[in-house]
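Asker: my questions are about this predicted structure, shown below with the sequence.
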Amino acid sequence: MPSYLGQNFLEDIKYKKIILEIIEKSKKEFAWENLIEIGPGKGSISKYLVDKYENITFFEKDENFYNIIKNFKKEKQKIIIGDVLQSNLNNFNKNKTFIFGNIPYYITSPIFKKFFVENNFIGGLILIQKEVGKKIKSDANKKSFLRWLLNYGYEIKYIETVPAKAFNPIPKVDSCLVYLSKLSNKKNINLEEVINFLDIVNRYKRKTLGKISNIINKKGIYKYNIQGEISKKRIEELNWDDIKYIIDYNKE
């Protein structure tokens, strides 16, 4: 039963146990009532979840796996076959729904944006490529664009490296587990303004902010006056206070 959607299925029982333990801890932390699993595939994790949690929705794009999931799901649990990125999530209580998923590498960013930027679910445990996890965690030294978007509303912890050999078929890179917890207080800065700023400067991310400021001002792309110590930093070196300062300063 082949899958053509870039899925690598977790086989190692050690990491399955870790996932199940973390999901159980999240239930106590958030008191969530609903669980969404993205891409259950052959059910390597799903078959352990169905007996433990009553309300589960499985989003699976590959129709080949429908009958597998249907055979072990319980009465109140739902299977939605189709592209989760096109799904309407309005029927879910975002503050009572936890997300779990083993995400194919090529749709990592769209999945994160769908569930944690656009819809702000309470939290999640996501299995993704190791290098992506290192760049989006809250204490990352080098910060990706996606990291800024996610950390606006969440604390992100890098939980565990999951080696390639734990999967079948074996991918070319290692994976990791990241844990997202929704913040009770978001950053004191407008997200739309952050996105506008990053959209403009991110195309020159290898340069310092001072050089970027000169380039975009000369090209007439936008006017950002960036001076002082901040001008010596690169985008990946900024913190939230730096970004807020730049945005607020340039409003004046």
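Answerer: Cool, the structure landed. Numbering: from 1, shown residues only.

Asker: drop to CA atoms for contacts and neighbour counts, all remaining ones
Answerer: Will do.

Asker: what kind of secondary structure is the closest residue to residue 69 other than its chain neighbours in?
Answerer: The shortest distance from residue 69 to any non-neighbouring residue, by Cα to Cα, 6 or more residues apart in numbering, is to residue 43 (6.4 Å). Classification of residue 43 by DSSP: H, G, I helix; E, B strand; the rest coil places it in coil.

Asker: also the one 10 residues further on?
Answerer: Under three-state DSSP, residue 53 falls in the coil class.

Asker: do the one 4 residues further on as well
Answerer: Remark: residue 57 carries the secondary structure label strand [criterion: three-state DSSP].

Asker: what residues are up against the closest residue to residue 122 other than its chain neighbours?
Answerer: For residue 122, ignoring the flanking residues on the chain, the nearest one in space by Cα to Cα, 6+ apart is residue 95 at 4.9 Å. By Cα atoms under 8 Å, 6 or more residues apart in numbering, residue 95 lies in contact with 32, 121, 122.

Asker: isn't the last one up against residue 96?
Answerer: If I follow you right, that is residue 122. Yes. Here residue 122 reaches residue 96: they are 6.6 Å apart, a contact under Cα atoms under 8 Å.

Asker: next one for the comparison:
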Amino acid sequence: MKHSHSARIVPKKSLGQHFLVDDNISRKIVASLSVVPGDVVVELGPGTGALTRFLMERGSPLKGAAYVIAVELDPEAIHFLSSLGLGDGLKLVKEDMLKLDFNALSKEFRRPLKVVSNLPYNISGPMLARFFDFRHTIDEAILMLQKEVAQRVLSPPGKKTYGVLSVLLNYGYWVEGLFQVPRGAFRPIPKVDSMVIRLRKRESPPKSLVADHAIFKRLVRKAFQKRRKKVRNALFPFNGIDERGAFERCLNEANISPDLRPEDLSVEDFVDLANVLYTHLDRSKGS
């Protein structure tokens, strides 16, 4: 079943807008979100309200959630959503999702957040990276992504699709692919298919805690800039460790063969190496 709300707003290429117009898909996405009474649901980029209308059942948030906070940058969409009269439990926030402070929102409402979004294709990468930064604040997220991006998030080590997002998100969340969405469910029709995934916060990391998150992110990003090189070359020099012998001792301490390629390293391998490098750098500062 298609709805006609999107006809009233012209999608903006600059914002990467492709409006979801299939109500059955909208219902399925919203039904995938685990909501209990009192939850705070954040919808990123609601656009014409394809998901918002189902998050706000009969004028109240889904399943007794305290609020649905719809974060939208497009003033035209904000005006349109406010005209729908969806209920007092809907809070419209004009904000760039790439600048949204999830920690401040969580603190304001004194609870973790649930997130749902049909993410704009043109900012899905940087937005997904932010989920790593806010992994302690976001309990669960149901996200519709370009299929290719979703496959990168879901990818295991050793695959060509395995990369930065695979490592960062699988460190902070249990990641699950839910279902595919055909391009005909959108207006304008995109050139790619989409996929819906679930991120569910890990209560504990895959193996051990990252000692320094900045070093961990820097390590992962550097690794996949030269993904076809061996680890000994892809990651050296790193963060002030510019003596090759010292770097290879760090690899050895983390039980990582210098002849592996970055795409062969598991999330746990990256954690171990980041922690060894952090300890080495910490000792260097103290000496």
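Answerer: That came through, no problem. Please read these numbers as outputs of a predicted model, since none were measured by experiment.

Asker: ok so, going back, neighbour count for residue 122 and residue 96 of structure 1, which is higher?
Answerer: Shown here are residue 122 of structure 1 and residue 96; by other Cα atoms under 10 Å, residue 122 has more neighbours (22 against 16).

Asker: what segments of the stretch 1-150 of structure 2 are helices?
Answerer: Shown for the stretch 1-150 of structure 2, the helices assigned by DSSP state H, counting those that start in this stretch span residues 23-31, 52-55, 75-82, 102-109, 124-133, 147-154.

Asker: to clarify, my last question referred to the stretch 101-250 of structure 1.
Answerer: Using DSSP H, counting those that start in this stretch, the helices assigned to the stretch 101-250 of structure 1 run over residues 108-112, 130-136, 145-151, 191-201, 209-219, 240-249.

Asker: any chance of the ones you listed in a markdown table, plus distance to residue 38 of structure 1 and mean neighbour count?
Answerer: Converted to a markdown table, the helices of the stretch 101-250 of structure 1 look like this (distance: least, Cα to Cα, whole Å; neighbours: other Cα atoms under 10 Å):
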| stretch | distance to residue 38 of structure 1 | mean neighbour count |
| --- | --- | --- |
| helix 108-112 | 9 | 16 |
| helix 130-136 | 17 | 20 |
| helix 145-151 | 18 | 20 |
| helix 191-201 | 26 | 15 |
| helix 209-219 | 38 | 17 |
| helix 240-249 | 31 | 15 |
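
Asker: so which of these is nearest residue 158 of structure 1?
Answerer: Nearest of the helices of the stretch 101-250 of structure 1 to residue 158 of structure 1, taken as Cα to Cα: helix 130-136 at 6.5 Å.

Asker: related to what we said a few turns ago, which neighbours do residue 122 and residue 96 of structure 1 have in common?
Answerer: Common neighbours of residue 122 of structure 1 and residue 96 are listed as residue 30 (criterion: Cα under 8 Å, 6+ apart).

Asker: related to what we said a few turns ago, for the helices of the stretch 101-250 of structure 1, give me CSV that also has distance to residue 78 of structure 1.
Answerer: Output for the helices of the stretch 101-250 of structure 1, formatted as CSV (distance: least, Cα to Cα, whole Å):
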stretch, distance to residue 78 of structure 1
helix 108-112, 20
helix 130-136, 29
helix 145-151, 28
helix 191-201, 34
helix 209-219, 49
helix 240-249, 40
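
Asker: and of those helices, who's closest to residue 167 of structure 1?
Answerer: Residue 167 of structure 1 lies closest, by Cα to Cα, to one member of these: helix 130-136, at 13.6 Å.

Asker: so which bit of structure 2 is the closest one matched to?
Answerer: Counting by TM-score structural alignment, helix 130-136 of structure 1 pairs with residues 147-153 of structure 2.

Asker: and residue 145 of structure 2, how many neighbours?
Answerer: The number of residues packed around residue 145 of structure 2, counting by other Cα under 10 Å, is 24.

Asker: next one: residue 105 of structure 1
Answerer: Neighbours of residue 105 of structure 1 under the rule other Cα under 10 Å: 15.

Asker: cool, thanks, talk later.
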